[in-house]
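Participant: What shape does this take:
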Amino acid sequence: IFFPYNLPFFSLSFNLVVISLEKTNIISKPGDNVTLTCICNKRDLQLKNLRVYWQIADENCPVVHALISGQDDHSKQCIHFKNRTQLFWDRLENGDFSLLLLNVSHSDKHTYKCVVQQKYEITRVIYQAEVDLGLAASYSQPILSGPIRNSDSTGEEVTFNCRSGNGYPKPKVYWINKMDNSRLLPSELKIIPHADGTYSVFSTLKVKATSNMQIECSIENEMLQENLSANYTQQKQDNGTEIPEKKGRIAQAAGIVSIVILSGLLTVLICWLWRRRSSNLASYTGNE
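Facilitator: Predicted structure coming up:
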């Protein structure tokens, strides 16, 4: 339970018994702007008689934003939220006291409470809402690397590496044998935190090579319900057979060499023809 900074404990406690609490959950990404919803569906609201408090459960700095008698009150606002909160002024008369929180960061992960009080003879709570703000960031597309095998390497231990980054919260990592969809245990798993609150993940899998390997690395972000995967199908290199990529490079090099040789031969031919023409022209002039 949160308490507005200038409302007596017993008064709010009494009103909480009869005022329902609407709860919502929001997930935002770091750097985004997010709207915390607080809509009071009461008739004949007069802003001059209202106090609206947005707050968090922090004894040292509970006030996120306050609206007193139709005016923003920043006197007790937590410095962490300075210049980062805005009400929608064109909606206030209709009871919409939703709060825009700018440039969300990991330190903004809180449960926010909106308390609307009405003051006539006495001050009483007429509405309250609670918004649970969670943060999440998508991981990058996983990069999976594996061995280029010889035909006789079946049974040997081979290593696969999978990495992804810039996500939040910590991910789940799965290695899957796509031949039978069985899960494989990683040999190593490192989750590295960064200064901005995001994580990078690096995982290694060591298995015995088979004649037809198909391995998948999957990175799951449960909060965003995202599952990104990368697949490996073995690249087989026999003793007498070159892999297509290498063949392509050799063919390209051979083509370049052929062009250079043809250009040289053409240059020699042109020079020979030019010298012959010049010689014939000189002989003709001498005869005259």
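
Participant: From here on, just use CA atoms for contacts and neighbour counts.
Facilitator: Will do.

Participant: Return the residues in contact with K178.
Facilitator: By CA atoms under 8 Å, 6 or more residues apart in numbering, the contact set of K178 is 214-216.

Participant: Let's see if you can find the most crowded of those residues.
Facilitator: When neighbours are counted by other CA atoms under 10 Å, I215 leads those with 22 neighbours.

Participant: what residues are up against that one?
Facilitator: I215 touches 175-178, 231-233, counting by CA under 8 Å, 6+ apart.

Participant: Export those as a markdown table, with columns for secondary structure and distance to I261.
Facilitator: Shown next, in a markdown table, are the contacts of I215 (DSSP: H, G, I helix; E, B strand; the rest coil; distance: CA to CA, whole Å):
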| residue | secondary structure | distance to I261 |
| --- | --- | --- |
| W175 | strand | 51 |
| I176 | strand | 51 |
| N177 | strand | 50 |
| K178 | coil | 49 |
| N231 | strand | 43 |
| Y232 | strand | 41 |
| T233 | strand | 40 |
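
Participant: Please generate a structure for the following sequence too, so the two can be compared:
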Amino acid sequence: MESCTRVPAILLWCLTIGCRLAWGLVGRLHGSVGLPCVHPQLPGPIEQFNVYWQQKIPGSEDLVVATLVNGLVHTGHVNEKFRGRSHLCPERVKTGNFSLTLTNLTHQDSGSYVCIVLWMKDHVTQLKDITAELEVTAGFSTPVVGDLTSAEHLPYGQERTLTCTSQGAGHLPRIIWISGDDNNEVQDGRVQQEVQQNGEIINVSSTITLNISSHLNILCVIVTKDGNVTSEPYKMVPPDEASGSHTLIVSLISGGVVAVVLVVILVRRRHIRRRPMYRAPKNQEL
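Facilitator: Next comes the predicted model:
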């Protein structure tokens, strides 16, 4: 099914009054992107126009991405690389909108694209070309921290192993562990990293083994050239410390309850002592 991507009004305005006909666009890996090519004032009917979208390949022959022949979308000459992924909207081309939509983007789609519009009336007249620069990027997913240790509770001085996993594409990232208390890289413990690449998809993981001698507050950070992606903080309180805090809280609550009861008893006793004894009047004495 062909995609009819709407071109923003500001883009139509720029192309109409003659802005710089070169555009820098960014697409996401496996996503879609629209490459603009709009001629709102065609000098003749659409049947008199041929349109060719090509990807510029340095040092090699350009690749045909999409074509319009005598006003009709034609896919016969489209390069296999783009077949089924490049779309011109049949309805919009009638108004001079030859914008191209690329779907299921790959890193090989990055590069320069040119839209060539030819008026085929009495002789071939080439209208002004429109060039678009496309960069396909892929950021890594938010890393997830998990616990590989089988024991649910560990006493002081025992080791605990955490794992951090993420997925993305592009350049290989670096994985670091950060202390959530001071935002410094964790220097203690043993760290191992693993990278698996399946086509363009890169799966990365890192494990860190720490000796738990105090509370734990740690984050995993995926470091790439496009920026860093940080996990949610992973926090843990050692059982001894947690049980000590629990005992303290229970003691405080119990002590508070006892204190309230004692105060109530003392107040009631003082009230009873101060209450005057009732004596009947003499004329009512028996």
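
Participant: Which of the contacts of K178 of the first structure fall within strands?
Facilitator: Among the contacts of K178 of the first structure, the ones falling in strands (DSSP state E) are 214-216.

Participant: Can you tell me which of these is closest to S151 of the first structure?
Facilitator: Q214 (15.8 Å; CA to CA).

Participant: Now tell me what touches the helix or strand C115 of the second structure falls within from outside.
Facilitator: Taking DSSP states H and E as the criterion, C115 of the second structure maps to strand 111-120. Contact with strand 111-120 of the second structure is made by 37, 44, 48-57, 124-135, as judged by CA under 8 Å, 6+ apart.

Participant: The second structure: which residue goes with W175 of the first structure?
Facilitator: In the second structure, the residue equivalent to W175 of the first structure is W177, according to TM-score structural alignment.

Participant: Show me where the stretch 1-150 of the first structure has its strands.
Facilitator: Under the criterion DSSP state E, counting those that start in this stretch, strands of the stretch 1-150 of the first structure are mapped to 21-28, 34-36, 50-55, 63-68, 71-72, 85-87, 99-101, 111-119, 123-135, 143-145, 148-150.

Participant: deepest of the ones you listed, which one?
Facilitator: With neighbours defined as mean count of other CA atoms under 10 Å, those peak in mean count at strand 50-55, which reaches a mean of 24.

Participant: what about that strand, how far off from the second structure?
Facilitator: In the superposition with the second structure, the average deviation recorded for strand 50-55 of the first structure is 1.7 Å (mean CA distance after the TM-score superposition for the first structure).

Participant: In the first structure, what stretch matches stretch 271-280 of the second structure?
Facilitator: Stretch 271-280 of the second structure corresponds to no residue of the first structure when matched by TM-score structural alignment.

Participant: Not counting sequence-adjacent ones, nearest residue to R163 of the first structure?
Facilitator: Nearest non-adjacent residue to R163 of the first structure, counting by CA to CA, 6 or more residues apart in numbering: F202, 4.5 Å away.

Participant: check which helix or strand covers the counterpart of that neighbour in the second structure.
Facilitator: Taking TM-score structural alignment, the alignment pairs F202 of the first structure with S205 from the second structure. According to DSSP H and E, S205 of the second structure maps onto strand 201-212.

Participant: Okay, buried residues for that strand please.
Facilitator: Buried residues in strand 201-212 of the second structure, counted by 16 or more other CA atoms under 10 Å: 202-210, 212.

Participant: contact partners of that strand?
Facilitator: For strand 201-212 of the second structure, using CA under 8 Å, 6+ apart, the contacting residues are 155-170, 172, 175, 188-197, 238.

Participant: Please point out which of the contacts of K178 of the first structure the second structure shares.
Facilitator: When the contacts of K178 of the first structure are mapped onto the second structure and checked using both residues aligned by TM-score structural alignment, their matches' CA atoms under 8 Å, the preserved contacts are 214-216.

Participant: Please produce JSON lines containing those residues, extended by distance to I68 of the first structure.
Facilitator: Below are these laid out as JSON lines (distance: CA to CA, whole Å):
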{"residue": "Q214", "distance to I68 of the first structure": "64"}
{"residue": "I215", "distance to I68 of the first structure": "61"}
{"residue": "E216", "distance to I68 of the first structure": "57"}
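
Participant: Which one of those residues is nearest to I259 of the first structure?
Facilitator: Using CA to CA, those come closest to I259 of the first structure at Q214, 41.1 Å.

Participant: Quick check: that closest one vs S200 of the first structure, distance?
Facilitator: According to CA to CA, to the nearest Å, Q214 of the first structure stands 24 Å off from S200 of the first structure.

Participant: Pull the contacting residues for the closest residue in space to V237 of the second structure that isn't next to it in sequence.
Facilitator: Nearest non-adjacent residue to V237 of the second structure, counting by CA to CA, 6+ apart: H215, 4.6 Å away. By CA under 8 Å, 6+ apart, H215 of the second structure lies in contact with 235-238.

Participant: most surrounded residue in those residues?
Facilitator: Neighbour count (other CA under 10 Å) singles out P238 as the most crowded of those, with 19 neighbours.

Participant: That one maps to what in the first structure?
Facilitator: So P238 of the second structure corresponds to K236, using TM-score structural alignment.

Participant: picking that back up, can you tell me how far the match of F202 of the first structure is from Y234 of the second structure?
Facilitator: 16 Å.

Participant: before we move on, what about I57 of the second structure?
Facilitator: 47 Å.

Participant: higher neighbour count, those two?
Facilitator: Each of I57 of the second structure and Y234 has its neighbours counted (other CA under 10 Å); Y234 has more, 17 against 12.

Participant: Hmm, the more buried one is touching V145, no?
Facilitator: Yes: between Y234 of the second structure and V145 a contact is recorded at 7.0 Å, counting by CA atoms under 8 Å.

Participant: Now do the shared contacts for the two.
Facilitator: Going by CA under 8 Å, 6+ apart, residues that sit against Y234 of the second structure and also against V145 are L219.

Participant: Run through the residues that contact S187 of the first structure.
Facilitator: Going by CA under 8 Å, 6+ apart, S187 of the first structure touches 203-206.

Participant: no wait, T24 of the first structure
Facilitator: Taking CA under 8 Å, 6+ apart, one finds 130-132 in contact with T24 of the first structure.

Participant: From N83 of the first structure, how far out is it?
Facilitator: 24 Å.

Participant: Check D72 of the first structure too.
Facilitator: D72 of the first structure is 12 Å from N83 of the first structure, by CA to CA.

Participant: next one: I56 of the first structure
Facilitator: 17 Å.

Participant: who has more neighbours, those two?
Facilitator: Shown here are I56 of the first structure and N83; by other CA under 10 Å, I56 has more neighbours (21 against 10).

Participant: isn't the more buried one right up against P62?
Facilitator: Yes: assessed by CA under 8 Å, I56 of the first structure is found in contact with P62 at 5.0 Å.
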